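J.: dropping a prediction and its sequence here:
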Amino acid sequence: MSLNEVVSWKESFFKDDFNVDISLSKFTLKSDLETLKRDLKSYGTELQQQMTEILKNETEAIVNLAEYLTNLNAKIEHLSLPFFQLREEIMALLKLIKTAEMSYKMMLYGIKNNNTNKNNLNLKLGAISSSVYIDKMLKSSADSFEDIISLEHIVAKYSFQRSYMDELNIITTDMKDIMPTVALWKAVSQCFHEDIYLDQLADQFVKLSMLTLSRYLKWCETTLQSNFSTHQSTEQFIMNCLIDFSIVEKFMCPAIETPADINNTVYKILDSSVVILVPKIVKANLKSITNVLNLMKSSLVKMKVEEICYQLQHVEAIPRLYRRTNRSIPKEASPYMVEAVKPITTFHSAFQNVISHKSTEILNDIILQVTKQYLELVQGVLRSVCKTEESLRRLKSRNVTTEEISPQLDSGSDEKKIREQIKLDVAYFLNKLQPLGSIESRQIMDVLKKETH
């Protein structure tokens, strides 16, 4: 073969469509098999020599690259700890900023409420003083008025004062003595009073009683959605409603197991032809009350959980308090934990003896949700501490001298302090809430306890 044919033959080995049979056919057309064998052996030797030259020239570069990559990995791990600590400090700073922002908003909200309450109080005092003066004038003898026009002015002013106070939702004992629950009881009792009730209009009286109950529950729901000045006033309103609901249930939807139990309801006056519908009426009333009751309970639980978890989030600041600060080993729970637990213990003390069943349900829901969120927070902090410890161990294993790493690694005891503080906080949390929690919440508390041991 010519030189060009030999070059073309060698290049054919590297083509994607190379085929052994086709290559042999082309070669044997011009040469015999012995020549082919000799050429292939010669070409193999040539390729081997080229590979040897490549390895000889590139080995030094590959070795240098490997050494450089090894050193680079050590440098990256050496720099990882400062960056990790910087990230932790930035997260702590972000937490502080968010806390300050929330505190600022709460302060502005408190100032706004204080100004509103102050203005309402001044208006209330002025309106009450005017109303008392006008009441005295109206009750005095008609002869004391010079003419009928002055009397009309006084009556008009009196009406204006009352309507204005009603618009501002300012309620005084002088103007509104009847509580909604008492008003409901009186209205329903009158519907089925023997001097008022008529058998011919039984269905209308039943509808009227159910409509009155619906209006009462709507008032409770609407009032709940209004802006109370403090969490304490919201809690007091909800618990008062729950107490009143227990009273309403007794006279409008008690448990009916036998026909004789109907005599314990306001529907005992119904005719025998209608009395068979009483269980359905009671069931409908109970359903309406239960819906609003659940809304009240969920609102209270949500409010309490947010209030408590706001304090519990301070656990994320514990590493920042003990790392490189030379603080002594903690011996008691953090102040935030004392404040976090206080709303639960206060609630239990205030309402446990009033409506024990409903308050226990609410308390269980609060403790369960709070324990779950606190467990997640503690696990997150402990994971962060473990990552820091792991970074320290890696840095030590790279043969770095103690003098080089001492400014950053003088925190071996700091990690112990962090864990000890979390352990004390968890112990305080469990000591206060475990006796009050349900079985489910206690199981989560057991997991929380294991995390710190």
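T.: Received the coordinates, thanks.
J.: please count neighbours and contacts with C-alpha atoms only from this point.
T.: Will do.
J.: what about the closest residue to T28 other than its chain neighbours, how many neighbours?
T.: In this structure, T28 finds its nearest non-sequential neighbour in L36, 7.9 Å apart by CA to CA, 6 or more residues apart in numbering. Neighbours of L36 under the rule other CA atoms under 10 Å: 14.
J.: my read: L36 touches K26, true?
T.: No: assessed by CA atoms under 8 Å, L36 is found out of contact with K26, at 11.0 Å.
J.: for the helix or strand hosting the residue nearest to T28, which helices and strands make contact with it?
T.: Counting by DSSP states H and E, the element that carries L36 is helix 33-139. Using 3 or more CA pairs under 8 Å, 6 or more residues apart in numbering; DSSP states H and E, the elements in contact with helix 33-139 are helix 148-167, helix 356-396.
J.: which elements pack onto whatever helix or strand comes next after the shortest one?
T.: Heading C-terminal from helix 148-167, the first helix or strand you meet, by DSSP H and E, is helix 180-191. Identification of packing neighbours for helix 180-191 by 3+ CA pairs under 8 Å, 6+ apart yields helix 202-225, helix 231-252.
J.: export the helices and strands packed on helix 33-139 to a markdown table and tack on mean neighbour count?
T.: Shown next, in a markdown table, are those (neighbours: other CA atoms under 10 Å):
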| stretch | mean neighbour count |
| --- | --- |
| helix 148-167 | 13 |
| helix 356-396 | 18 |
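J.: one more to weigh against that first structure:
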Amino acid sequence: MSSARDLFSLPAGPADLCFDKNEFMKKTFSVDEFLHENRNAGSLENIRDDLGLYLKVLRSAMIELINQDYADFVDLSANLIGLDQQIGEIDAPLQKLKQEMLTVKGALEGTMKDISDCLEQKKALRAYKKSLQSLAKVQAALVKLKSLLKPVDEKQDEINPTLLERAALESIQLQFNLKYCSEFLDEEQKQSADHWKGSLLTQLKTYFLNMLEKKDLDGLERCLRIYCTLDECHIAEEVFKTEIVTPYMSRVVSESSLQNSPQGLTGIYNQILDFISLNMKSLLSLTKKNGKVKGYKFVINSFWTEVERRMETNMSSIFAPGNPDSFYSKYKCTLEFLERIELILEDPVEINCFKTHSQYKSFQVRWNLPVYFQIRFQEIGSNLEKACTREIDAVKFSTQQISVSQFNLLQFSIVLTCISNCWQDGIYLPQLFHRFLKLTLQLLSRTMTWIDNVVALNPIAPQDSGQEQSLRLKLLATLFSDITNLSKKIPQIVSLILDKSPTNLELASPQLDELFFDNRSALTTKLNRLQTLIVQELVQNSAPYIKQVSDIPRLYRKTNRDVPRRCCQYMEQLIQPSRSFRENYSSLVGDERLKDFLANVYGSLTTSYYNAVEEVLMSVQKTEESLRRLKSLRDRNFTTAAASSNSTTAMTDDDKIRLQLQVDVIYYVQEIERIGLARGEIEKLNELERLVEEATKIRIGSGSQSIAQS
């Protein structure tokens, strides 16, 4: 914006203009915006007049500018006179120069094309010459091969390895030159080249087999080197496979051999591995990692390929997973067999080639591990499923002795047995680690579902309601104990799985703990749920006796009963369910949990008990006040008043009611403290004590405690 203003500065206008002249230089100038900004400067008529004045100023400035530069305009027009004629004079020479350059360019292109054609002809001649030279070398090589191999054809028993080496070199030269003169060869020459190469390989095969039979390491080494020279190592491997491995394996690997072997499949594998020590010792000593000859893989390409093919075709019965125990033993035996082959290979590179070989993968696939696992899944899972669908016998359960250290319900023992079976020898395979881990989690999950069903459906339902409540409470306590024991077993299960995990998996304990986190949380939730249910059962068994608090006034009104010194019978009945639970099941739930149970039970009971006592005291107070008002209305004389004052010194029926409530509360508090609970742990307990104290105007001391104890 600043540069534009410098180039095109506007002339100054009158000082009393109602707008800023620089606004016209803005790139974003807008008429609407201009009028909007200057609407307060004056009326539209004033803006119009000021714009007219400034327009006159601009016109004057434009005329002055033209007058200043008029001389330059005139000079420019004078200098342009005759410019067209000058341009025309220059055009003709330039056109001529252009034509000459095009002519030179054409000549150069023609010359370059002639040179390129000559170079191509020279290149073709050179290739033709090279082909003729190669053809001559091919002919010479054929003649030399004929002279080297012909004596051997006549005397097969005398194979000279030196001649074979020379023939191999000539054969390499022959194959090399054949590539450059194939278009000049006739059919007879091609057949001759193939014939002599085949003759060389035939004699080399004979020599190779002779050296293997004689176990001549030096001769065998020379033979293998000749094969390497010819780049035909695979032919040596195929010869060994066809002539040596196949006859042996056809006798050893068969269904009849498997049936007649005293050691079964293990015996067959031992015979197969014996072949290596009997027939491949010399080859392996030469071709191993530190051997003298490189490039051979006799164990993989000759031995293993034939063994695997024979096992798939002649011993297919070993792959049948119908009998899981038999399948397991055969598969474990096979894994040991493969590991022994890997020990023979030694070199990690060769071991990797062995494991990535197509026939190795095919052999592994033939072992139908998913079907084997499915059979084991049905065996293990069905045991737990049968136990979970079995109803709990009320008679047996009622007479069953409860154990703290062991599972009391059959289902928990079975799930632990099933989990142990998943990882025991004879069932677990490292190749199925993830499946057995999932099965373990499924077994725990099925147990959780069974627990929920047992708690919800209450499978024990005898006719007697009292016995039903007792058995229900026993079932809940037993479930609580067994779930606690099962949760303690989970770290052992995690440790077992870690021990059984494959070494290549590198599984850490925190990872397994995370997998079992949901099960641990579910077990904790189940324990809390059972605690709530047990508390509810105990409260339901005790709560009805709290209603008997309202019967206390009827015991003392107009009955002339003695001053209360013992708690009422309902108090024993109120406390008895919790006392029985503590005596019978404290070892099952544990001391800490038992205190939590009883704290919740007495917390709920105390609240109800407080309300009942408060209601009775309020009723007694209202009755007492009503009687007092009634007496005051009937008799207002001094004698009656004196008699009344004298009578208040004796303990009334209402006082006996209040004292009985206090004796009951004292006994109730003593029972809570006898359990080991503090008064502050029980909601409303302190309020209950204060309530009866204020009602009786007697502090709970040694005297009242002795009354309660008596």
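T.: Arrived safely, thanks for sending. This structure is a prediction, so every number in the text was calculated from the model and none was measured.
J.: counterpart of the helix holding L36 of the first structure in the second structure, which residues?
T.: Aligned by TM-score structural alignment, helix 33-139 of the first structure corresponds to no residues of the second structure.
J.: and the angle from that helix to helix 148-167?
T.: Comparing the axes of helix 33-139 of the first structure and helix 148-167 via axes from the mean of the first three to the mean of the last three CA atoms, to 10 degrees yields an angle of 150 degrees.
J.: tell me where the stretch 551-700 of the second structure has strands.
T.: Taking DSSP state E, counting those that start in this stretch as the criterion, the stretch 551-700 of the second structure carries no strands.
J.: now the counterpart of E389 of the first structure in the second structure: closest residue in space that isn't a chain neighbour?
T.: Aligned against the second structure by TM-score structural alignment, E389 of the first structure finds its counterpart in E624. Distances taken as CA to CA, 6+ apart place D654 nearest to E624 of the second structure, at 7.3 Å, with adjacent residues excluded.
J.: ok, the aligned residue in the first structure for that neighbour - contacts?
T.: Using TM-score structural alignment to pair residues, one finds that D654 of the second structure aligns to E415 in the first structure. Contact analysis of E415 of the first structure by CA atoms under 8 Å, 6 or more residues apart in numbering lists P319, Y322, R323, V385, E389.
J.: spatially central residue for the first structure, please.
T.: E306 (6.1 Å; CA atoms, centre = their mean).
J.: any idea how far it is from H153 of the first structure?
T.: 52 Å (CA to CA, to the nearest Å).
J.: coming back round to it: out of the helices and strands packed on helix 33-139 of the first structure, nearest to F251 of the first structure?
T.: In terms of CA to CA, the element of those nearest to F251 of the first structure is helix 356-396, at 18.5 Å.
J.: mean distance between that closest one and the second structure after superposition?
T.: Following superposition, helix 356-396 of the first structure is found to deviate from the second structure by 1.8 Å on average (mean CA distance after the TM-score superposition for the first structure).
J.: now the longest helix seen in the second structure, how far from the centre of its chain.
T.: What stands out as the longest helix in the second structure, according to DSSP state H, is helix 83-154. What separates the centre of helix 83-154 of the second structure from the centre of its chain is 67 Å, taken as CA atoms, centre = their mean, to the nearest Å.
J.: so which of the helices and strands packed on helix 33-139 of the first structure gets nearest K75 of the first structure?
T.: Comparing these against K75 of the first structure with CA to CA, the closest turns out to be helix 356-396 (9.7 Å).
J.: and the closest one, how far out from the chain's middle?
T.: On CA atoms, centre = their mean, the centre of helix 356-396 of the first structure falls 13 Å from the chain's centre.
J.: matching residues in the first structure for whichever strand or helix holds C333 of the second structure?
T.: For C333 of the second structure, the host element (DSSP H and E) is helix 324-345. Aligning helix 324-345 of the second structure against the first structure (TM-score structural alignment) gives no matching residues.
J.: immediately after that helix, which helix or strand?
T.: Assignment by DSSP H and E places the next element after helix 324-345 of the second structure at helix 348-356.
J.: touching that next one from outside, list them.
T.: I300, E342, L345, Y360, K361.
J.: ok, and the closest non-adjacent residue to the third one?
T.: What sits nearest to L345 of the second structure in space, not counting adjacent residues and going by CA to CA, 6+ apart, is I351, at 6.3 Å.
J.: cool, the last one as well?
T.: Distance criterion CA to CA, 6+ apart; nearest residue to K361 of the second structure, sequence neighbours excluded, is K355 at 7.3 Å.
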